[in-house]
Structures are given as structure tokens and as C-alpha cells.
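J.: following is a predicted model, sequence given first.
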Amino acid sequence: MLSSAMPLVHAEPSGSATAIGQQLSLTPEERGRALLQPLTQLLSGSSAFAITAQDFRLSQSDSQTLGGPGTQNESPVLQAATAALVPFRSPTQKFSRNLLLTRDLGLFPFQTEPSIATDPKNPDHIVVGVIDYNSPNVVSYVSMDRGGTWQGPYQPRYPDKDIGAGGDPTVVFDKDGNVYISSISIGFEEFSIGGIAYQVDTSSISVARSTDGGSSWGTPFRSSTSRIAVNTTAVSQGIGGTLRIGFLDKPWMSVGPSKADPSKNSIYVTYTDFVQRLDIVYILQGQLIYFANPVLETTIELVHSEDGGQTWSRPVAVSPTVIRSFSGQGNTRIVQGSESVVAPDGTVYASWFDSTDDGEFKGLGEIWTARSDDGGNSFQQPVLVDEKGEPPFSPRTANFRAWSSAFPQIAVGPKGEVSLAYVLRPSDKPTDDGDVFFATSTDRGQTWAHKRVNDDGTSTFQFFPALAYDPKGSIHLMWGDFRDDKTEKAYNIYYSKSDDGGKTWSENARVTDFPSNPNRAFPRGAFIGDYFSIKAIDGDAFMVWSDSRLGEFGSPNQKIGFARISQMKSQSIFVSPPRGAGGSNVEIQGFGFQPELEFFVSVSGNIVTSGRTDKGGRFDFKIFVPIAGEGAQDITVFDASGNAATASFFMDVGFNTIYDRLSKALQALTSGSSLSGPRPGTNSTSASLDSTTTAVWIAAGASVAALVIAVGALTLVLRRLPRLSGQ
């Protein structure tokens, strides 16, 4: 009856003095953390780090936290500056150059989990929400030129009385141009059982609104909050009650026309409600308690708001509640990773992943959807979309959490068609941990057609797909892909498009101009987020992903990369004056480089100086151009992210000029032609000028020769100094 006792919580059933001492030595926070321990692999990455005290933003100690000061001894940018090692790019012809849109306002160079949204009233206006480990909450970035330049980070608040954010940001626009950002907010709740105190992490789904395009945010509201319930009965021995600890995870927000009034906006948030249920067991005549028979209940729920996020409906179950037992017997099933989307007529669709009863990270996995015809107040019977092999927690070739690749991304088309993208293990490739699959329905989610999208034909891992419709009904799909690296350690972003509702897809095309290695992105390569994001407008598509190129030559570093289909203006430099003598100063102006990042200047292949760009990716300074050969000299500027631009400086006077003219002068001296009077056909003035020019170059040659002799003599003296001093 008392099987499967919870580890690390109070005492073993023996009730020994040692066990009691261990019980009393734990803090209330440690006791609460132990109660949530079984959930950690099943939650999103950011939530798992929060409840296990690995997120240093929520921890009092930095020594054992991911990304804490103990892992950051030196800025990766400064390391790169020392040797001027940068990730030179291999651009693609089908997409713009890549930008890194995030920047560090602290010591921790980690941003991840990007969500992108476009303004329906202004297609040039884009907002991106991300996790930023320099900020206690998620942050936003704003572009007003289709991603060519970015401003931010801007910081929404988390709700009062909470202690910080867990992550999972999503951003959406309503039809009026207001933008909303949602995320997990972490709080705590205290309670006691048998006179022993507990402090357990709780979670809320926070939603904030911006009326100025994403640069400032209003008061955040809790759309839903997890619950804790303690039920006890008076017993001195045996089971004396139950403890239910809730935690909300993996939220997703969508907005669309209200079903009741299409002129108004409705906001929808789905999430997974995790409830850990334990029996409270009393021993030693009630003097000691422990917890037994842990069971996890998971349900996909939805809440909605009709007043801009100020008030929210009660949670509605979208999926059935499924049970996962930790005793080694019974069901081992969970549901997780929901999303929602609103069709043009106000119909709401929700999707999620089901691990089936063979357990998570193995066996079969299922993709499900459900439809609401009454504005999210109730849902029709769920429909099975697809069933294939379930991806592992991490691919067998990397360390990062990738199980969320199986969580279906959902989008709806202009005619109400609904589509999904997800990763499952293909049955025809046993060493492949995941391919990208697409499913679509044109009958309101009743039946589904399927297709594999990645065309690599290899067994390399694909992950984190994201899809979007454009206004004409074309489908745009992106994902992470290891196909280009024979070691399977670095990924690129790939893209494909369908113009016929998903029946056929364009040849897969590489988006990134430099690959990302997860081991270079985050300590131990453990976390690159749980998703990437894409949005499409008429004639263009915008993509964001986790990018590690700045960590390639230093400490781990993770930024958010951005690219679009349309080309953007390349970085450039302007040199003034464009020509002159060697050994002079010239002014260099740079435009379109990575903002607030180290850059390096080389002249004819030799690095001569470095600097740092401003917030707009510009710089303006003077450099000394050393003497080189006469003629055109390349001046190249490249920043630490790999952006590079070259201009030409024409050197009128260089070493070869001195040598040539000195040779001519010596030849003239030897022949005596310049000193014996005018040459035939010349006047005395020309002869005088020739004599003067010759004299100048003789003096220059003599100066150079004297300099060479002086340097040689100094070198000889320096070499003999140790021997002269007896060392």
C-alpha cells in the first residue's frame, strides 16, 4: 500500500533518527522542490531550470546555476578581439544576410525561444519576444523596417508578488495594431502538513499589452494560475489525505475575431496543467509523515479574454486528462506542447502532443487537434492527426533538449484551412531521431493529409519546425537541420514553401550563412530553447532562431538570428580621402554592421586597429594607414559576427615608389645626366626641377637607409644585452 515513496522528501518509512534528522535539515523551499522533481524532464526547458534552481535569475546562489557567474569568466567578444577570430559567412542567394537582433545588457550572453509577430496594419512593423538571461522577465525587440534594424530590449513586467519569469514567450498582434506578450511567471505558495512547512513554486500565465508597438508594456494580468490543494484526515497511522500540486507550463497565445462579434478581438491562451498527486502517509503515531504513490495528471486547458487581457474566462479542458504513474505500474502517458489558432470566421483550433501509454521519449507519439465553435467555451471531440515514433528527450548526437520538436506548430490559412508542422521519428530510418512532417485539413479538422517535408535523404536530425501562411495562402516552413555537418554537431536553418496547400514543396533551402553548434550556445550545450518562429506577409517571410556564432571562438554565447526572403542592404564602409601617401591618416565610416559589437580593421590583409559599433551598427573614426606598396590597397572592416565590407585606398607613395625613384636617382648620379646640365630638348627650368626631384629622392633614400641601419644596430644591442649582464 505504501509503495513508491517520494525520494528526498522528509524521511524513509523506517522513521529512523537519521531520517528524521534529514527531514528537519531541509528548508521549506528544498522540500517543495523535491515534490516537483519528477516533473522536470516533462516541463519546458525554462520551467525545468526554474523549479530545479538552475536559473540564476531565480536563485540566491550562482555557483551551481546554468549561466551563472561561475560559468562566465571572460566576455566571448573580448576573447574574439584578442585574436580577431570571427565566423566568416557563407551567404545564400535565396535569403537575406543574417542579423543578430538581440544584444547583451549584462554579463550573461544568452537569449533564446524567439516568437515573432507582424503588424496587420503595417507589414514593416515586426515585434519579437525572447528569453533574456540578463533580465528577470522576457523582453521584446521592435523593427520598423522589416527587420533591417532593431530597437530593444524592452522589458514587460511580471505580475506583482511573483519572483520572476520562467519563459515560453509568445507575441501576437490584434487587428487594431495592439501587441500582446505572454510568458510563464514564477511565484511560490507556502503551506504546512503535520506542522512541517513547505514552499512550492507556482506558475501563472502572464499577459501584457502594448499600445505603442512593443516598446512599452502595460500592467501584466494573470490569465491562469496553478493551484495547490491539501486534504487531510485525522489518522495516526497510514494514509491520511492527499496533496495536489499544480504547475502550468508551455503556454501559447493567439488572437483573432470574436466568434460572437467579429468586429472585436478575442485572445486565447492554451497551456498544460500539470498536477502532481500524492498520498500523505502518517507513521510513528502521526509523529512523522512522508508522501507515497505519486501520480501525475496532465490536461491541455484554454482560457480566453474579450477585453484586451484584463479579465479571463475559467479554464476549459481541451484534451482529456491523462495519467502518468511513477510506480513502474499502470499508465505512463502525458499530454504536452499545445498551441491555438483562430480562423477568419472565429473558429478556434488547438493542437497538442500525446506520448501514449508506452511512456515519454520512446515508443509512439501522437498529434491531436480539437475545434471550438463557440469562442473557446467548449471543444468538440479531439481528432487524431498522426502517429509515428516519438523523438527522444535529446537527439543521440547532441545534448540539448529537443523533445519539444514533437509539439505541433499550428497555422490557419486565409480560407480557413488549418495546418500543422511537427517532428516525429520515421519508421524507415532507424538511426534518425526526427524528420519534419506536415499535416493539413480543409474540412475544419475532421480529416488530415500528411507529407514529409525535409528532402535530405539522410538520417540526420531535424527539429523545431515553425510554419506560417501568407495572405495569398502559400505556406512557409522553417526548421533546424544538421544535414550539412558530417559530425552532426552544428545545425543550419532550412526553409521550404508550398503554393498548393502542402501537396508539393520547394527544394529545401539553407537560410543561415553560418552554422550553430549547441555546445557553443549554452553551458553544457543543454538548452537552445523549445522552438523557433516564422511569420509571412505578401511577398516576404521573416524567420528567427537561436544562433551560436558568437560563441564559436570563446565562451558559450547565444543570440537570436533573423533573416527574411527579401534582400536587405549590405554593410558598407566609406574611406576619406580615397587616395593619398602612405603613412597618413584616413577617416573610415561604417554602416549596417552588428550593433554594439567589436570590429576589426585590416589594411592589405594586416589588422591595424579595432573598435566597437554604436547602437545603430555604425562607426566613424580615423586610422593611420602604414606605408605599403604604391597603388590600390584594400581596407576591410569585419565585426565579430562575421559581417564584412571592403573599400579601396589608393596609395600614391609607397615602399616600391621610394625604391623605384631611388634607383633612378642613383642611376642618374652614376650617369651624371642630372648634374651636367640640361638634356637636349629641355630648358634650364626643367633641368633644375629634375635635379631637385633627384635630390629629394636621394635624401629620402638616405633617410630610409639610415633608419634600417639604426633598427639593425638596436636589434644587435638588444640581443647582446643578456650576455653583457651575465644572464
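T.: Thanks, I have the structure now.
J.: contacts and neighbour counts: CA atoms only from here.
T.: Noted.
J.: longest helix in this protein, by number of residues?
T.: helix 684-724 (DSSP state H).
J.: quick one: the helices in the stretch 501-650 of the chain?
T.: Secondary structure of the stretch 501-650 of the chain by DSSP state H, counting those that start in this stretch: the helices cover 518-521.
J.: hang on, I meant the chain
T.: Applying DSSP H to the chain gives helices spanning 17-25, 28-36, 45-51, 76-83, 518-521, 655-671, 684-724.
J.: need those in TSV with distance to Arg425, can you?
T.: Below are the helices of the chain laid out as TSV (distance: least, Cα to Cα, whole Å):
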stretch	distance to Arg425
helix 17-25	44
helix 28-36	29
helix 45-51	21
helix 76-83	36
helix 518-521	21
helix 655-671	65
helix 684-724	68
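J.: just the ones you listed: most buried one?
T.: helix 518-521 (a mean of 25; mean count of other Cα atoms under 10 Å).
J.: centre of the chain to that one, how far?
T.: 11 Å (Cα atoms, centre = their mean, to the nearest Å).
J.: what sits up against that helix?
T.: 110, 398-400, 489-490, 525-528, 547-549, 551-552, 555-558 (Cα atoms under 8 Å, 6 or more residues apart in numbering).
J.: let's see 10 Å
T.: The set of residues external to helix 518-521 that reach it, using Cα atoms under 10 Å, 6 or more residues apart in numbering, is 109-112, 398-400, 489-491, 524-528, 546-559.
J.: comparison target below:
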Amino acid sequence: MHCFHRLLAGFAALALIALLVTSTREGLNSARAADTVRITVEPNILVTQDIDAPHTETSLATDAANPRRLLGAVTTFARTGQGLYDKPQASLDGGYTWADSTVPESREGSGDPQTAYGITGTSYFVTLNNKYGMLFYRSIDGGITWKKPLALGHCDHEQIAIDRTSGPHRGRVYITAEHILPKSRRLQGDRVLELWRSDNDGRSFTSRVLESGHVAADKPFADGGLAAEGLAVLSDGSLVAGVVRYVTERDFPYERFYTTVSRDGGNTFGPERKSVDLNFGGQSKMMDHQLAVQHGDMTRSFSLSVLAADTDKKSPYRDRLYVVYGVISANNSRLDTIYSIDRGRSWSAPVGVVSGAGGGTDFQPAIATNARGEVGILYYHAPADNSNNRFHVYVTVSLDGGKSWLPSARVSSRSSLPHARGNMLPMGFYTQSSKKELSASVISANSRWPEGGDYIGFSADASGVFHALWPDSRTGTYQLYAARVNVAGPPMPSAEGPIQLVNDKLQLIFDPSRYDASAGDFIFPIRLRNVSKGVIYGPLTTTLKGTVDKYIIAEHRKRVPYVIRNAANGQRGPGATFDYTTALGGTGRLSPGALTDAVEWRVHLSDPTRLDTFQFHLDAHGRYSAP
């Protein structure tokens, strides 16, 4: 008996220690929240530069061992004849520059891209191919080249997670996806949620049915669909799967988000536990919203739900689950969040995201956590104004485990205009041949993904920096943009000392340029890259010195009269100044290897056919801090 009481006393002491440790950790984060904490956004980086065609639906992964390695993917209309397809996008310098690649099987068309990194640094790329089904690719050079894929079967909306614990399943790759069974008599098919597992770095997989659409604890969802919505491995190796159950055969007003947990590596799962009901008014109402968005009213947009878990052992909110979801009203929607501290057994009351710009609609969320326990949400905001036809990208962060959210910071440097010429580009999508007929579907980005896709990319790297990767339609065509997001204390002081010439510390980088035929103007979006080892601070300006060099003069080529249309100081020739200070982004500085946002130079030539006689010769001035 005394031994039993001593055992109880020991358990009580351990519980008290755990409580004190947790309280201390949360107290440290609360103190951090009490300080002047800022969300700072670095310049927007244009990722896709292949063609003026839509790029939609993105995913993003960060390498847990190397903060410089990022792997994204996007569904692109770049093959303008027939068949949209997925392309991986890799960065090896922390998101400042990107390289894309194309896998041979993409010629059959594909969609729903997902990316991840294995524990040894292997890059994973998963895509749903029209012909071959779900294909799993491996890369050992950071996503530049890819091995021959594995075909894992036909399914929808796959999710991927990696076991990074020190447990028995360390390194295991998990994938969940909704699978429609063949030979079904039902119009929408019989559906199951399937689980794939690999214990050899993705070289082979086994699979099993995780849940069936026939069996549901709640009657409205029996014989319905069940979508994979989030997948995470907790600090002890437990696997948490997010499941959204929905009704397929009739117009039903809501879906239901569940989580289910496996403690044995996916062999068995516990009961599905309800997280939240997703009320959208039914399929017919959702189609009304979709039609309004297709016609350019972005305030009628709605959102999928997203699950994330804090899986870092050092985090004060270790193993906390988060769900962000849309709440639709008559003419707009907002974003709410909930969290669970007991692996989905119970959930907090909803907490609203602090919207970026007052009235309007918040939609298209993505959620991620970092090693400090900070939770970030990336989302779109469509302001309610006279046009309703645009949106911006915002981010917010919670420092207290989802109990409250910081005021949102704007990520995108320009508004997106989705209902525009580029996104109306038509494409043959899916073709079939039979004795009865030849058939084909056609599609455009505006008709299928007017919001730029069903999801966007967001992740945190090993240093705690959040990375955003989103389809942006600032030019009227969805292109992929990236930005680094930092959560920091009070503003860092600028470099002291005089403003000086920094020509040898910078490089000019051009985004895709264009010609405005109606005005006869060339438009050059120009960035500045820091090629030095020091840091450059604002004010940062460039001044045009001239437009020809000694070789043009020596060749006696006739100079073409020109006019600079949009200099900051109004000068139309030599002396025209462009201010890059705001293009430094929220940090106000340019680190080694970093780029500014693009500043557009508008140049008019009296004879536009003689562009080869025009050059940029500039001086750049800023403050420089040597390493």
C-alpha cells in the first residue's frame, strides 16, 4: 500500500514538473507576444518565368535539415495546346531563386501536386496523372532531376507526411488519398480513404484502406465521400489523419471534419473524432458562389479546411493540432481556427483570424508551424469595394498556440486581378476514344480555378522563417510568386554611415518584360540582387547615366531617341531616378543573395524596332554594412 502511494506521489511530482515546464514554455512565448512583435515580409519573387499562361494550385515543402532548400510544385497551363500538368519548382538558396523541371509522364496531363523531403534529404514529388494515376517521384539533387516514378493507383487529393521521430518507424513516408472503387453502381462511385506507406525512402509502397465511405458514425454521411485533409506525424510517432466526410448523392448543407489517430504506424486507427462542421449551404449554394467568382466577384469565394500539427519536440505547443476553415455568410466568408491539445479528442472554441483589411472575404487558407511554436496562416483577402474583382495575399501568426492572432500583414506587393485575359486561356483537358464517339473536355483557369486553385503553398524552414508560395494574377495571368515571412521583435536599426555608391555589390535581374503596343512603350520589371557578402540598407536608388556603350558608338549605329516615362523624379532621360527603398520589403534591407521586388521601368523608343540600340547604364546608391 505504501509503495502504491509512493508511486502515486511520484506520478504527481512528474505531472507537476511537466506542468511547470509547459507553463514556463508558454510563459516565454506569452512574454514574446507581449513585446512589440512584427510580421515582416520580404520582397515578392516571381517563380514561374516560362510562359504567359496560368499556373494554379501550389504546394510547398521545406527541408527540416537545411533552411536553404525548398521544394514547390504547381499545376500549369504552359503546354497551351492540350493537357495541363504539374511541374516541380526547387530553390537551393532559401527561396530567392528557383528552377523548374518537367517529368516525362506529364505529357499525359496531371494535377494535385504535393511535395515533401525525406529524413535523408531526398526530395519527393507526388502528382495525379491522367493516365497512370498517382505517381511518386524521388530526387537526390534537391528536385532538379527526378527518378522514374512509382504508380500507386487512381485517387484524389493526396496528402503526405514523414516520420521524423527517433521511434521504430523513423523515416516512414505516409500518403493518404480518396480512392473511388471501380465497378460502382453509384453515380458518384463508392469511395474509400486509402493509406500508403514506405520504409525505404519512397522506393516502394504498401497500401491499405484506412476508412470506407460506406461506414460512418454519423448517418448523414453514410455512403458518402471522404476526402483526405491533412496528415501529420506527432513527436511520439503517432499518425494523425484529417478526414472530411461529405454527401455525394444529394444537396446537403454541410460537411464534417474528423481526425483519426494511429499509434502503431498506420496498422490500426482509433475512432474518427469530430472537429467541426463546415457549413456552406449545400452543393447548389456552393455552385452559386462559384458562378459569381467566375464572373469576377472574389468576395463570393469560399475555402477548404486545412489541418496542421506542431510536431517539433522543442516547441512549447508540441503535438497541438490546428484546423483553419471558412465560414460562409450571405455574401462573403471569414476564416475561423480551432485547436486541440489532446490529439483531437476535444477542440477549442473557434477563434477568428484578424482580417487583413476590414470588410470583404477571407479565403484560401494554408497553415504551418515552426520550431518556436509559432503558427502561421497564409490566406487571400478580397476587399468589398465597387468592383469586388481583386484580392491580396495576407499572413497572420499566433504566438500562444492558436488562442489569439496577430494583426495580419500583407504579403503580395500588388493586387491580383483573376478575371482577366490570361486566365481565360482555353485548353483541351481530357480526351476519350470509344466505338461510340470521340470526346474531349475543355477548361480554363477562370472556369475551374478562378481563385488560382483549391490550395496554396505555405511552410516553415529549419530557422523558423515562413515561406509563402501562391498563384498571383497581378498581370492578369496566374503566375507563381514566393515570399519569405519573418516574425521578429522591434525593428532592426538601419546601417549607419553615409549613402555610397554600391554598383559593384548589386546585379540587375529582369522579370519577363513586355511591350505595350497601344502606348508604344517597353515595360522592364527590374530587380536588384545583392551579390556581395555584406548587407545593403535603404534608402536604395538607381539613376540612369546613359543608354549606349562604346561598342554601339564604334559601330556607328544610329541612336534612337527615347523617353523614360515613369521616373520617380520626373526626369525623362539621363538623371532619371528609380527608388528601390520600398522594394526592399518589410525588413528594409537586402541580405547577401537576396533580391528586391521588381520595379517597372517604362521606356518609349521613337522606333521600337531598334530596341537593340538601347541599354541600361546606371548608378546605384545605398548604405552598406560590410560582413
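T.: Done, it's in. Fair warning: this is a prediction, and the values are worked out from it, not measured in the lab.
J.: TM-score for these two?
T.: After superposition, the two chains reach a TM-score (TM-score structural alignment, normalised by the length of the second structure) of 0.65; 464 aligned residues with a Cα RMSD of 4.2 Å.
J.: mark which of the contacts of helix 518-521 of the first structure are buried, thanks.
T.: Neighbour counting with 16 or more other Cα atoms under 10 Å marks 109-112, 398-400, 489-491, 525-528, 546-559 as buried within the contacts of helix 518-521 of the first structure.
J.: from the residues you listed, which land in strands?
T.: 111-112, 546-547, 559 (DSSP state E).
J.: can you list the buried residues in stretch 629-636 of the first structure?
T.: 629-633, 635-636.
J.: tell me the one among those residues nearest to Arg157 of the first structure.
T.: Thr636 (42.9 Å; Cα to Cα).
J.: hmm, Ala645 and the closest one touching each other?
T.: Yes. Thr636 of the first structure is within contact range of Ala645, at 5.7 Å (criterion: Cα atoms under 10 Å).
J.: who touches both of these two?
T.: By Cα under 10 Å, 6+ apart, the residues touching both Thr636 of the first structure and Ala645 are 572-573, 601.
J.: now render the residues you listed as TSV, adding neighbour count and distance to Ala208 of the first structure.
T.: TSV is the format used below for these (neighbours: other Cα atoms under 10 Å; distance: Cα to Cα, whole Å):
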residue	neighbour count	distance to Ala208 of the first structure
Ser572	18	39
Ile573	21	41
Val601	23	44
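J.: now tabulate these in CSV and tack on distance to Met478 of the first structure.
T.: Output for those, formatted as CSV (distance: Cα to Cα, whole Å):
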residue, distance to Met478 of the first structure
Ser572, 29
Ile573, 33
Val601, 35
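J.: in strands, which of those residues fall?
T.: Using DSSP E, those in strands are 572-573, 601.
J.: OK, contacts around the corresponding residue of the first structure for Leu195 of the second structure?
T.: Using TM-score structural alignment as the criterion, Leu195 of the second structure maps onto Leu302 of the first structure. Counting by Cα under 10 Å, 6+ apart, Leu302 of the first structure makes contact with 223-224, 251-253, 268-273, 313-319, 338-340, 350, 376-379.
J.: and if we set it to 7 Å?
T.: The neighbours of Leu302 of the first structure, taking Cα atoms under 7 Å, 6 or more residues apart in numbering as the test, are 268-271, 315-318.
J.: number of nearby residues for the nearest residue to it once chain neighbours are set aside?
T.: Among residues not flanking Leu302 of the first structure along the chain, Thr270 sits closest, at 4.3 Å (Cα to Cα, 6 or more residues apart in numbering). By the criterion of other Cα atoms under 10 Å, Thr270 of the first structure has 32 neighbours.
J.: any idea what Thr270 of the first structure aligns with in the second structure?
T.: Aligned partner of Thr270 of the first structure by TM-score structural alignment: Thr176.
J.: ok, its match touching Gln159?
T.: Yes. The pair Thr176 of the second structure and Gln159 qualifies as a contact (Cα atoms under 7 Å) at a distance of 5.3 Å.
J.: dump the contacts of Leu302 of the first structure into JSON lines; add distance to Pro262 of the first structure as well.
T.: Shown next, in JSON lines, are the contacts of Leu302 of the first structure (distance: Cα to Cα, whole Å):
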{"residue": "Tyr268", "distance to Pro262 of the first structure": "15"}
{"residue": "Val269", "distance to Pro262 of the first structure": "19"}
{"residue": "Thr270", "distance to Pro262 of the first structure": "21"}
{"residue": "Tyr271", "distance to Pro262 of the first structure": "25"}
{"residue": "Pro315", "distance to Pro262 of the first structure": "22"}
{"residue": "Val316", "distance to Pro262 of the first structure": "22"}
{"residue": "Ala317", "distance to Pro262 of the first structure": "24"}
{"residue": "Val318", "distance to Pro262 of the first structure": "23"}
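J.: assumed Leu16 of the second structure was part of a helix.
T.: Yes. Assessed by DSSP: H, G, I helix; E, B strand; the rest coil, Leu16 of the second structure belongs to a helix.
J.: gap between it and Thr361 of the second structure?
T.: Per Cα to Cα, to the nearest Å, Leu16 of the second structure is found 45 Å from Thr361 of the second structure.
J.: who has more neighbours out of these two?
T.: Thr361 (29 against 12).
J.: which residue in the first structure aligns with the more buried one?
T.: Under the alignment (TM-score structural alignment), Thr361 of the second structure maps onto Phe461 of the first structure.
J.: hmm, that match is touching Asp432, no?
T.: Yes. The criterion here is Cα under 7 Å, and Phe461 of the first structure meets it with Asp432 at 6.2 Å.
J.: how about the contacts made by Gly529 of the first structure?
T.: Gly529 of the first structure makes contact with 45, 112-113 under the criterion Cα under 7 Å, 6+ apart.
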